[in-house]
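Trainee: Give me the fold of what follows.
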Amino acid sequence: MARSTARKAKTGQHISLNRYRSVWEMRADGWMNLTDDLGRLVNLARECKEFIERHARVKETLAMLEPIERFWAFPGHRLFEELTAWFEAGDLGRLNIAVHRINRMLASDTYRHKKLSLDAESEEPSEIETEEEMQAQIARPYFEVLIVDDMTREDEEALRRRVQRKQRVDDPFVWDVVVVPSFEDALIATLFNFNLQACVIRHGFPFKSEYELDLLRKFLEGLDEGIEEQPESERGPLLGQKIAQLRPELDLYLVTDVKAEEIASRLGEVFNRIFFREEDHTELYMSIMKGVSERYKTPFFTALKEYSKQPTGVFHALPLARGKSIMNSHWIQDMAQFYGLNLFMAETSATSGGLDSLLDPIGPIKVAQEYAARAFGARRTFFATNGTSTANKIVVQALVKPGDIVMVDRNCHKSHHYGMVLAGAKVAYLDSYPLNDFSMYGAVPIAQMKRTLLRFKRAGTLHKVRMVLLTNCTFDGVVYDVKRVMEECLAIKPDLIFLWDEAWFAFARFHPTYRQRTGMDSASRLRRELDSEDYRQRYDAFTASFGGADWDDEEKLVATRLMPDPDRARVRVYATQSTHKTLTSLRQGSMIHVWDQDFKDKAEEAFHEAYMTHTSTSPNYQILASLDVGRRQVELEGYELVQRQMELAMTLREWIHTHPLLKKYFQFLNVSRVVPTAYRPSGIEAYYSPESGWANMEAAWRVDEFALDPTRLTLSIGTSGIDGDTFKNKYLMDKYGIQINKTSRNTVLFMTNIGTTRSSVAYLIEVLIKIARELEERTADMSVIERRLHEKRVSSLTRELPPLPDFSHFHFAFRSVCNSGQIETPDGDIRKAFFMSYDEENCEYLNMAEVAKAISKGREVVSALFVIPYPPGFPILVPGQVISSEILEFMQALDVREIHGYRPELGFRVFSDGALQQLALQAAGEAAAAVAAAAKASVSAVVEVSTATVDEVAAAALADRPAAKK
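Mentor: Here you go, the predicted structure:
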């Protein structure tokens, strides 16, 4: 008899778990509560009030845990049913021993390499593992395999025994199985059980789960899609596709009794192997082991370890190779004691002996990069040991030629701005929406990108626009709808290249909610969509709805969600990631991911030249090895680590929101404070609510133009009267040793990562409470004058914040000239301005008062340098940019100590009027030449030809300059 007919129906059982942030937290709390309550119960008289209350709580906790434990191999639903039976029989002593030991093994992870014993006389599991136990786990890691099959209990036990018999002591891994009976249960297990590394989908199982759990049901939203009506023979392949979308790192195997060959031809990319019936258990077992082994391999790290064991004679660079210069020293042997000898045994500049060259990889580095491409969903991946600053310059130099126009978020990392200088690009800066209340910017709206592209189109220079460069996610956690941005931009310019700076977003690939907004995943989905017949039909309907005049109606184009032409659009996407910032890697370990369908034909040679230009010929092998190991980690446990990172962030948010003292002075910004209403069509103002828990996040991330990464915790501190820089240095770092690296005038940014622990979160909460108490005591003891000063500071930080200035414009001398000879486009030659500032004769210094006076008299004061206040850390000015009165006002209101490119004793370094006049005349000549060339080519029917003469253009350029009037 199948389990579905033998088990007790629970479809009516509706357990509300909204008070929990996740099922992981619920499970951990459940076992801890069981341990505490049973520990007391066994020592209480059965008729007392406390016994009755705790007995009821144990019953409730067991009912809450029962459906959750079905999705884990340990302790497993069979053992859990025994626990429930002991409770119902009143055998509380036996139950207490079992629950206590299970909880200890779950908390310490010793279940991965120890067997549970419920014998009262046996040794209890230890939370503190011995060195032998730790080495056992390192030598033979543990994982679980999901089996989807509506089998009987007897068949399930037989399957588990068969798996145990096949395992040998020399196997590289230890594994167990989790059996679920339905389509929905399989999806829930996939999202819940982070021990899973493989899934075997067998034939003949129902669609619906027997459980109705609020916290699990949110994962299944939108997944029905008529699947329940599909024949059972099709459910297996469909389930495989769904699991591949949710957790693409899992190995998938299909066991079917129909059309095995036909399914293999359709879904070979989804499943690792497809088996016909139960014809070969051994082959399936070996395939599972091989699949996990492939992800476990670290080609370069392994090669480096082997190299370190080889006896060598070093007759080249690196005196510290093999530790010789250290171990033979009388003065620096403490260095070896601190770092360990293996670090130096593996240090070399050799590219032979089993190693490889980063600049021309043909061995383990090449394979390691291929594995990284697989893990991150890229077509190609390149390692970088000089950080993402260098990775950004590599991509820009590889794809951008002098004179190409690049649309750039003005608030992007400084490496992009300097990369534009090196490449000779014409830069069109895009303004992000401002968050004036917190002195920080959000991200660039799609409407502004479309308007800018259409402006180039009107000017006849759209063909020069090469790339769009955006930061995803921003430092403050604003995340783009990446696929939508690329779709709408490609609808206007089909060959546009996209560079997504994901320096702080490398972890996003390994969680289904985050993944949908990454560059690589979006590129892959977009190309598949463009190639589909369904998309072509929708595109034809879309174009049919537009008349000829509509394509010239800018407002309509901006307001409409545009669709790219599937026959013309090319998907060319690059992403740079600071692996060391959010995943496991040594400092400066970064990756460049490529999903470019034209890479071989249009970019490969140039990319390799740029890579050679910027990559050291002596790369640090330890960094490369850490990138290799970091990739292994996220392929095998990335989902678990990212999920826990999110949970810890949510814990912090909830504490600040609910603690009566903390919320008096501090507030973590929710999505409604960081993303304006216009960019949140979901209408969701916070990802958490007491009624729906954290389910809101899933919905918002699906539809909103911008989403907020909840692991970026921007703490508003204005009501404390302390500015962000002081709070960071004086309180957090100097007093309590808490490290952060971003502030604004009235905020500080905390970030959880995959290394964050519950202890570190608890410490931060403790510190914030101490600071809040200190503020309480200080304000209580203030005199009348002190209180007025404090209130003035609070007002300055909460109500008197200067508006953030937009990018003004490039000076005429640095702006581009379109074919018509008219200055119509926003791009400027940042390289020309940058190198012009090298000549002292072209520059002068003006302090803020002098700049204000010059502006009032009509002079265009032009910056010769990048000017970057920190915080907030974005360039207020770039070379060639006109200093506006709004920018000057913002600079005057800043109270930060560190402003790169501005010298308080001298002021701004600006271009002299004489130098600009000379350059303007040169630009005017170029404009006139463009007019003449256009006229000579007889293109007046296509391009509006200006009749401006050199004198007229020059006069227009210099009309407002006092020096010119003289």
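Trainee: all contacts plus neighbour counts: C-alpha atoms, from now on.
Mentor: OK.
Trainee: could you show me where the helices are in the stretch 101-250 of the chain, in order?
Mentor: Here the stretch 101-250 of the chain has its helices, by DSSP state H, counting those that start in this stretch, at 131-139, 153-166, 183-192, 214-217, 232-246.
Trainee: which of these is buried the deepest?
Mentor: Across the helices of the stretch 101-250 of the chain, the average number of neighbours (mean count of other C-alpha atoms under 10 Å) peaks for helix 183-192, which reaches a mean of 23.
Trainee: so it versus helix 232-246, what angle?
Mentor: 20 degrees (axes from the mean of the first three to the mean of the last three C-alpha atoms, to 10 degrees).
Trainee: Out of the helices of the stretch 101-250 of the chain, flag the one nearest residue 368.
Mentor: helix 131-139 (20.9 Å; C-alpha to C-alpha).
Trainee: I'd like to check what contacts the closest one. Which residues are they?
Mentor: Contact partners of helix 131-139, identified using C-alpha atoms under 8 Å, 6 or more residues apart in numbering, comprise 112, 113, 172.
Trainee: could you dump the helices of the stretch 101-250 of the chain to CSV with distance to residue 815?
Mentor: CSV is the format used below for the helices of the stretch 101-250 of the chain (distance: least, C-alpha to C-alpha, whole Å):
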stretch, distance to residue 815
helix 131-139, 60
helix 153-166, 70
helix 183-192, 52
helix 214-217, 55
helix 232-246, 46
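Trainee: For residue 326, find the nearest of the ones you listed.
Mentor: Using C-alpha to C-alpha, these put helix 131-139 closest to residue 326, at 29.1 Å.
Trainee: where do the strands sit along the stretch 451-600 of the chain?
Mentor: Counting by DSSP state E, counting those that start in this stretch, the stretch 451-600 of the chain has these strands, from start to end: 465-471, 478-480, 497-501, 572-577, 590-596.
Trainee: which stretch among those comes nearest residue 736?
Mentor: It is, among the strands of the stretch 451-600 of the chain and with distance given as C-alpha to C-alpha, strand 478-480, at 28.6 Å.
Trainee: Here is a second sequence; please produce its structure as well for comparison:
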Amino acid sequence: MNSHHGDAPMPSIRDYYSATQLRSDRWSALREAAEGLMRYGSEGRKGQQLLKTAQNLFDVLAPIEAYWAFPGGSSFAHLRRFLDHANYEDLLISVRRVARALSSGAYRRRTIPLSSDEADNEDYEDEASLAPEARALGRPYFEVLIVDEVNEHQERFLRNSLLRMRRSEDPFIYEPVIVPSLEDALIGILFNHNVQAVVVRPGLTLKSHNALPILNQYLRWFGDDDIFESIQPYEYGPETCRLIAQIRPELDAYLITDRSAEDIAALDLGRCRRVFYNQEDFQELHLNILRGVGRRYKTPFFTALKEYSRQPTGVFHAMPISRGKSISRSHWIQDMGAFYGPNIFLAETSATSGGLDSLLEPRGPIKEAQDMAARAFGSKHTYFATNGTSTCNKIVVQAVVQPGDIVLVDRDCHKSHHYGMVLAGANVVYMDSYPLHKYSMYGAVPVNEIKHHLLKLKAAGKLDRVRMVLLTNCTFDGVVYNVERVMEECLAIKPDLVFLWDEAWFAFARFEPMYSKRTAMTTANMLRDKLKQPETAAAWEAQQAKLADATEEEWLNTRLVPPPHARVRVYATQSTHKTLTSLRQGSMIHVNDQDFKGEVEQAFHEAFMTHTSTSPNYQIIASLDVGRRQVELEGFEFVQRQVESAMAIRRAVSSHPLLQKYFKVLTVADLIPQEYRAEESTHYYDAKQGWTDKWAMWAEDEFVLDPTRITLAVGGTGWDGDTFKTKILMDKYGIQINKTSRNTVLFMTNIGTTRSSVAYLIEVLVEIANELEDLLDDASKMERRSFDNRVSALIEHVPPLPDFSRFHEAFRADGETSEGDIRTAYFLAYNEDNCDYLPFDDTLLKRLEQGEELVSTSFIIPYPPGFPILVPGQVISREILQFMRALDVSEIHGYRADLGLRVFTKDSLEALTSKKS
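Mentor: A predicted model of the protein is given here:
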């Protein structure tokens, strides 16, 4: 296929990252080809070229459309006959309607007539542009995937039998899609985001006949091509159900079988909702399908809040704004009521009864909503929070850690964790992430760094005091851990270790199969199952015998196996509002701790009460409830689009000659050193080689890069990251971003990112590059030298990132291991007599070089990079001072420019040391 509308070259299939993008563009191209045929006919050179283009487009779309209910197999064949019979007028009418319905989502709301005999006067407004009232009145639409190898007559019978069961009072409307094989079922649920239920019938086969590589790539998620060959025919149905639960656990599966009840009852059927025994009970199947989707659609607290807002009440309690009374009666704040509308005030109350519930002691709709969130995110317990993940982090730390416990902490984690350590009285071991000096950022903590500290503590006889490992997954810059490997290897050293995974930026990951395997909750569930398997016990026993007299180096160089008696104790905190749909500060705590009930639950309750307001915002709680509904029903679709948007940005910048001159999208190889990944895991897109298979790297590499984060190196423009963010992107073009480093900016796509937003970003970058070209074209020799010097300073002369130095001896128990008493240091600084301020100049550096020990009294947090480079009780190193001086940032929390750096006096440190001894 070499032409687009007869003239411009059309991108080849290999240029597309996803089949959904290919499908969308090919329907647009088919519409253009049909318009050309209508205008020119199929005679002559141009007409023949248009005809060939249209035929090729139908050939490409045929295997794609087999997985979608609209326009459907029979309608698609009907369109093809229009082309074959040169009926270009009807072809154009029908293709236009399909293309417009697909792009606008109109097929979800109504039947789209494809025949020219049927009038279609309704508009094709995009769903997102419709008024909320109009969308709320419609019934949600989904598709049901039926897996069965049937002929055309049987397919028509199946489809019509199921559709006849539909009633006008049904809460949802669906259309069936029929595929023949197990492999087609897996392709279908990974490709068709409309699918909400799968019906597996006894006639299915194993292999797909689909030969389109962009569709068959979905099967690589499962590993080798021959992975399914060992499955026996009688296992096809049950195995399909198991695999569906493995990759799309939110979907409902229904198995129709001709095997005996006794045989089926003994099998693992994943999350199969119901088994039907070789009978064509279409009404029961239809009702079960609706009930299954209704189970996920339910929003207990949001529904209760809506009901409460409709009730007539008299308010003789707190909150004058309740029911909007203080606003409607005001002469001066009517604009607030007009801006927000009445519903938000009707739902404002301090009541916890009348159908509502208490966040502090939930027993009604809030508890039910939290239980549904636990099901959706794969946890055993989920708790809602209305004041952000900073509070969630402190709740978990306070609940799990007691004074004197040792906690291994990712040093460049969010500052709330450091404050949590102070509150809990933990002895902290700070672990260093691998540095990326060139870009002034850190990666993540290698598993060998964690093992090294655990083994040191074990050798010192302190392993019993080690309570928790705290890590950030994924990091702000998109580095994602191999969560399974980290937990397995750590549990091999300390079997009851608690893990807190800060997934503030990773809440969306549960709803995409590739991501999900690297989330805390999915891994915790996998690990629970793995530890029960006899193979795990045998492997652990064999390894223990081998490592009986091993050195630390041998332990570090061995992929450790967890013991079968290890306890799975995992917590994850997520900023729902950052990556999913929730009002600001809406967050969740997910718990998957085998010892939670007996050991932590009461302490957790107390910690939750300590940090949670007694007047939580009901609108935030309702948004968490609705956000959970959304991701269970369309999270897969939205995350797929989010990834596609990010990949489009990668491809555009990496293949544009002018953009490459001033910008660079940092690749996997740029952000993850070779020792932590396979040799071939270097990039997601390369202008010469095209797209790289991401499944392999995500399966095994120690670290992977979240493709939705695009780190753009901007040093080539002569602007540092902060200036490029504020002066160029935000002030000039209205593009908002959050994270920068000295020479990079970070773009993050989310579930709300649109293709037009992506196009605007690329347009802006091209405009910036063109302006730089014009500026340098007219620059004098001196101006050009000045520009080159700025670029060199940003790209070549970057200050090295400092490692954590050490805690001062006054805050350490001994010199054997590195843990420090951060709480004592923090509160020692409350007395001003214990502190001094030193001017931040060359004199300070000279004092360090002369051997004087200076100790920080507080957290010093420069923005960027946004994490503490000094904590209370930490010895200030020469490298840290040099880094601070080279940062040249306007915002450093904990540092007063008018006074200098705050340090402990020598007397205060000596007094504390002597008191300890």
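Trainee: on that earlier part again, of the contacts of helix 131-139 of structure 1, which is the nearest to residue 198 of structure 1?
Mentor: residue 172 (15.5 Å).
Trainee: which residues touch the closest one?
Mentor: Contacts of residue 172 of structure 1 (C-alpha under 8 Å, 6+ apart): 139, 140, 141.
Trainee: can the strands of the stretch 451-600 of structure 1 go into TSV with extra columns for distance to residue 65 of structure 1 and mean neighbour count?
Mentor: Output for the strands of the stretch 451-600 of structure 1, formatted as TSV (distance: least, C-alpha to C-alpha, whole Å; neighbours: other C-alpha atoms under 10 Å):
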stretch	distance to residue 65 of structure 1	mean neighbour count
strand 465-471	42	24
strand 478-480	35	24
strand 497-501	42	25
strand 572-577	39	27
strand 590-596	41	26
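Trainee: To residue 789 of structure 1, which of those lies closest?
Mentor: Here strand 478-480 is closest among those (C-alpha to C-alpha), at 34.8 Å.
Trainee: And the closest one against structure 2, how far off on average?
Mentor: Overlaying structure 2 shows strand 478-480 of structure 1 at a mean distance of 0.1 Å from the equivalent residues (mean C-alpha distance after the TM-score superposition for structure 1).
Trainee: Counting by contacts, list what that strand packs against.
Mentor: strand 706-708 (3 or more C-alpha pairs under 8 Å, 6 or more residues apart in numbering; DSSP states H and E).
Trainee: again, 10 Å this time
Mentor: strand 465-471, strand 706-708 (3 or more C-alpha pairs under 10 Å, 6 or more residues apart in numbering; DSSP states H and E).
Trainee: Residue 394 of structure 1: what's it in contact with?
Mentor: Taking C-alpha atoms under 10 Å, 6 or more residues apart in numbering, we find residue 394 of structure 1 in contact with 384, 388, 419, 423, 576, 592, 606-615.
Trainee: Could you pick out the buried ones from the residues you listed?
Mentor: Buried positions within the contacts of residue 394 of structure 1, assessed by neighbour count (16 or more other C-alpha atoms under 10 Å), are 384, 388, 419, 423, 576, 592, 606, 607, 610, 611, 615.
Trainee: Just those residues: which are in strands?
Mentor: Counted as lying in strands by DSSP state E, out of those, are 384, 576, 592.
Trainee: Can you add distance to residue 791 of structure 1 and give these back as JSON lines?
Mentor: Shown next, in JSON lines, are these (distance: C-alpha to C-alpha, whole Å):
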{"residue": "384", "distance to residue 791 of structure 1": "49"}
{"residue": "576", "distance to residue 791 of structure 1": "44"}
{"residue": "592", "distance to residue 791 of structure 1": "49"}
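Trainee: For stretch 92-107 of structure 2, grab the matching residue range in structure 1.
Mentor: With TM-score structural alignment applied, stretch 92-107 of structure 2 matches the range 96-111 in structure 1.
Trainee: can you check stretch 24-35 of structure 2 too?
Mentor: Counting by TM-score structural alignment, stretch 24-35 of structure 2 sits on residues 28-39 of structure 1.
Trainee: same question, stretch 770-788 of structure 2
Mentor: So stretch 770-788 of structure 2 sits over residues 773-791 in structure 1, by TM-score structural alignment.
Trainee: tell me which residues in that stretch are buried?
Mentor: 775, 790.
Trainee: Of all the strands of the stretch 451-600 of structure 1, which one is nearest residue 862 of structure 1?
Mentor: strand 465-471 (24.7 Å).
Trainee: so how far does the closest one sit from its counterpart in structure 2?
Mentor: Averaged out, strand 465-471 of structure 1 is 0.3 Å away (mean C-alpha distance after the TM-score superposition for structure 1).
Trainee: That strand versus strand 497-501: what angle between them?
Mentor: Using the same axes, to 10 degrees: strand 465-471 of structure 1 against strand 497-501 is 20 degrees.
Trainee: In structure 2, which residues correspond to strand 465-471 of structure 1?
Mentor: The aligned range for strand 465-471 of structure 1 is 466-472, by TM-score structural alignment.
Trainee: Can you name the next helix or strand after the lengthiest helix in structure 2?
Mentor: Scanning structure 2 for the longest helix, with DSSP state H as the assignment, gives helix 618-655. Once the chain leaves helix 618-655 of structure 2, the next helix or strand it forms, by DSSP states H and E, is helix 657-662.
Trainee: In that following helix, which residues are buried?
Mentor: Buried, per 16+ other C-alpha under 10 Å, within helix 657-662 of structure 2: 659, 662.
Trainee: Return the residue of structure 2 aligned against residue 675 of structure 1.
Mentor: Looking across to structure 2 (by TM-score structural alignment), residue 675 of structure 1 lines up with residue 672.
Trainee: isn't that match right up against residue 702?
Mentor: Yes: taking C-alpha atoms under 10 Å as the definition, residue 672 of structure 2 is a contact partner of residue 702 at 9.4 Å.
Trainee: follow-up on the earlier one: can I get the strands of the stretch 451-600 of structure 1 in a markdown table including distance to residue 732 of structure 1?
Mentor: Listed next are the strands of the stretch 451-600 of structure 1 as a markdown table, based on distance: least, C-alpha to C-alpha, whole Å:
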| stretch | distance to residue 732 of structure 1 |
| --- | --- |
| strand 465-471 | 28 |
| strand 478-480 | 24 |
| strand 497-501 | 29 |
| strand 572-577 | 28 |
| strand 590-596 | 28 |
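Trainee: against structure 2, where does stretch 912-919 of structure 1 fall?
Mentor: Taking TM-score structural alignment, stretch 912-919 of structure 1 hits residues 905-912 over in structure 2.
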